[in-house]
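> Task: produce atomic coordinates for the following.
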Amino acid sequence: MVETSAEARWVRNAIRLLEADANRSADTHLHVFPLPATWGIDLYLKDESVHPTGSLKHRLARSLILYGLVNGRIGPDTGLVEASSGSTAVSEAYFARMLGLPFTAVMPKSTSEEKIAMIEFYGGRCHYVDRPAEMYDEAARLASDCGGHYLDQFSDAERATDWRGNNNIAESVFTQLSAERYPVPTWIVVGAGTGGTSATFGRYVRYRRHDTRIAVVDPENSAFFGGWQTGAADYATGMPSRIEGIGRPRVEPSFVPGVIDEMLQIPDAGSLAAIRLLRSRTRHWAGGSTGTNLYGAFQLIARMITDGQQGSVVTLICDGGERYADTYYNDDWVASKGLDLQPHLDRMEQFLATGAWAD
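As a prediction, the model looks like this:
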């Protein structure tokens, strides 16, 4: 019998720990958003906020670390590094602590104290740069200097996720819809931060030969919409997104435009109005990217009604609203950004009453 090395045993145990976490938290809830019964359309919200670290990025972080383990890039003494000031870093810090590995998040000095505190709560260390564009190179440098591994969510998200199955988010959604009246959705609506989620859904529906179409919603200032429209992989706006978790100043390597059927550019005021409407109609308290999803889903449903089409639409609750109590849900903060939510609230209320979307 050949005895395995201590490092190989550690990697096997690390993979077991990640799989155990997946078993505990894999099937997040699929909520129904109330729509008029006469429409013959069902809208579902996949609630990713119930993961242990409170966001959709929990799945991504687990996949990125598993990808590093099976490719021989992460061992028992490997320091993990990421370029992130948001939910991805929070989730990666959680898994790094689970495996007993040091974790460093490279972020701008302007990062909120709340996000820093969440990363540090899970044992992560924060390393600051002056400008957001410096994060990528600095993270790669830190990983190289310490002999660690740069997780690189913006490059590896689409390849780290097993889009064929293995309990990914797409497989979970279709399994949960199997007993519904429209088990194959007409649309799946997601945002893009790395592009990994849209790539997973897009590849999965093609692999399973479903008629489902994938719509990606993009906030103001983001480069993904322009990159998709023009086909330019190097498209950039150079401007940060105000909707945390989605939107980028440049098209990231993990964005796969070929699996997307449609993109919608969503006004930031519309995104924030949508999460307030969501809370008033369902009591679900969600972050801004969920509002971007919902605003886009409403537009597609209105189009289905106009076309006389019935079916189901699925989108995501990406994270919880408690993280944004002092920003997105604070009227003074909203006013300070020059955003007027009322016209968008009126538009959505009219849609829910009539089925018509006023441009």
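> going forward, measure contacts between C-alpha atoms and count neighbours the same way
OK.
> Report the contact partners of L277.
L345 (CA atoms under 8 Å, 6 or more residues apart in numbering).
> Recalculate using a threshold of 7 Å.
Listed by CA atoms under 7 Å, 6 or more residues apart in numbering, L277 has no contact partners.
> Let me know the secondary structure of it.
helix (DSSP: H, G, I helix; E, B strand; the rest coil).
> Tell me how far it lies from E48.
19 Å (CA to CA, to the nearest Å).
> Determine the number of other residues adjacent to Y182.
16 (other CA atoms under 10 Å).
> Tell me where the protein has helices.
6-25, 57-70, 87-99, 113-121, 135-145, 153-160, 169-176, 196-207, 224-230, 268-282, 288-306, 331-336, 342-354 (DSSP state H).
> Another sequence for comparison is provided below:
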Amino acid sequence: MTGRDGSGTDGTTTPTDGRATATADVDRSDPAYRAWLKEAVRKVQADANRSADTHLLLFPLPERWGIDLYLKDESTHPTGSLKHRLARSLFLYGLCNGWIRPGAPVIEASSGSTAVSEAYFAKLIGVPFIAVMPRTTSAEKCRLIEFHGGRCHFVDDSRKLYEESAELAARTGGHYMDQFTYAERATDWRGNNNIAESIYQQLRLERYPVPAWIVATAGTGGTSATIGRYVHYMQYDTRICVPDPENSCFFDGWTRHDAQACSERGSRIEGIGRPRMEPSFVPGAIDRMMKVPDAASVAAVRALERAIGRKAGGSTGTGLWSALKIVAEMVAEGRKGSVVTLLCDPGDRYLDKYYSDTWLAGQGLDIAPYTETLDRFLENGVWPD
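Now for the predicted structure:
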């Protein structure tokens, strides 16, 4: 319930964006709270200061093509995924806005990796953390959330993640982090060592320092928004491609300019694809989208292991499939240059899914035709029609 002045009878206020945030239990002028806040911000910033930059790996392509393909290896973050950057930004944003308070839980709607990273930062500053996740989330991700001191709260319908998270925050007096709304604004897209600035710094001594394309999959849409904005801000000629898995609405929403596009089912590729057009998905920052079959994503992630000896999650496969398709177009047109995609998280989180033939069979996924496409392309440079 909400009173006439906007304050709820449970001691919450309802901001204009409709998100309930508990405020009555904190005096923000209290020296003890100010000291806690300063220490919490220091700890989160210190995490970034301790962390070296992530590697830019080279995917082997025939030298005669004159094209370099790189993977930005985000799996080397302390919590093992691209979402470590996002979680750090979201915690700083929530702390500096006064939304995260001592003793009050942080709640997040997540398919796994963001929750792992947010559990880490919650433990770092000493607040409880609850992840609201689909029941199908991999067991390894659940283990990691609990390892970092978080608690898993499961829902059977992934479309209800947002509603359940907001309700849980209201019941507990906690803060709903809401990555899907705040991802695009919590990160400084102008620089400050964001992922885009890091990519260009690492490419500066390569033969093609300004990539023709950067391929970034979308879960919240925050990463593609950050990279696209940075490219425009720095006046680079790089184009941004966002691949979209099955059972996700982003491709349809982008191609039809439909902000109300939706999907009736959740994505099988954990961490990317959404059933609704998320507030952090910024269509104007994107130059191109591709729809990628889930079987192609799995085929690509297994091809990655054969090529560089590294297992990665399904979202990496979605991006790699699209990046290789772009490379094929460049080869066909006789263009040279570089392409960058992301290695989002490690494959050991998905051994019971994308690396399990039993799981593939249960999902009705046949990766053989897509594996053949990749093998033939890497051998002769021709992408089958």
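> Mind checking the TM-score on these two?
A TM-score of 0.96 describes the superposed chains when it is computed by TM-score structural alignment, normalised by the length of the first structure; 357 aligned residues with a CA RMSD of 1.4 Å.
> on that earlier part again, need the helices of the first structure in JSON lines with distance to V184 of the first structure, can you?
Formatted as JSON lines, the helices of the first structure follow (distance: least, CA to CA, whole Å):
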{"stretch": "helix 6-25", "distance to V184 of the first structure": "24"}
{"stretch": "helix 57-70", "distance to V184 of the first structure": "23"}
{"stretch": "helix 87-99", "distance to V184 of the first structure": "30"}
{"stretch": "helix 113-121", "distance to V184 of the first structure": "37"}
{"stretch": "helix 135-145", "distance to V184 of the first structure": "39"}
{"stretch": "helix 153-160", "distance to V184 of the first structure": "23"}
{"stretch": "helix 169-176", "distance to V184 of the first structure": "7"}
{"stretch": "helix 196-207", "distance to V184 of the first structure": "10"}
{"stretch": "helix 224-230", "distance to V184 of the first structure": "25"}
{"stretch": "helix 268-282", "distance to V184 of the first structure": "24"}
{"stretch": "helix 288-306", "distance to V184 of the first structure": "15"}
{"stretch": "helix 331-336", "distance to V184 of the first structure": "38"}
{"stretch": "helix 342-354", "distance to V184 of the first structure": "23"}
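> Out of those, flag the one nearest Y128 of the first structure.
helix 135-145 (8.3 Å; CA to CA).
> against the second structure, where does that closest one fall?
Aligned using TM-score structural alignment, helix 135-145 of the first structure spans residues 161-171 in the second structure.
> and what of stretch 332-350 of the first structure?
Residue span in the second structure matched to stretch 332-350 of the first structure, by TM-score structural alignment: 358-376.
> do stretch 220-237 of the first structure as well
By TM-score structural alignment, stretch 220-237 of the first structure lines up with residues 246-263 in the second structure.
> distance between the ends of the matching stretch?
End to end - CA to CA - stretch 246-263 of the second structure spans 9 Å.
> now it, how far from the centre of its chain.
18 Å (CA atoms, centre = their mean, to the nearest Å).
> Show me what counts as buried in that stretch.
246-254, 259, 261-263 (16 or more other CA atoms under 10 Å).
> Out of those residues, which comes closest to M330 of the second structure?
F251 (22.6 Å).
> so that closest one makes contact with M289?
Yes. Shown here, F251 of the second structure and M289 form a contact pair, counting by CA atoms under 7 Å, at 6.3 Å.
> show me what contacts the residue mapped onto I266 of the first structure from the second structure?
Residue pairing (TM-score structural alignment): I266 of the first structure is matched to V292 of the second structure. Going by CA under 7 Å, 6+ apart, V292 of the second structure touches P243, D244, P245, E246, T318.
> Show the contacting residues for the fourth one.
Residues in contact with E246 of the second structure (CA under 7 Å, 6+ apart) are S267, V292, P293, D294.
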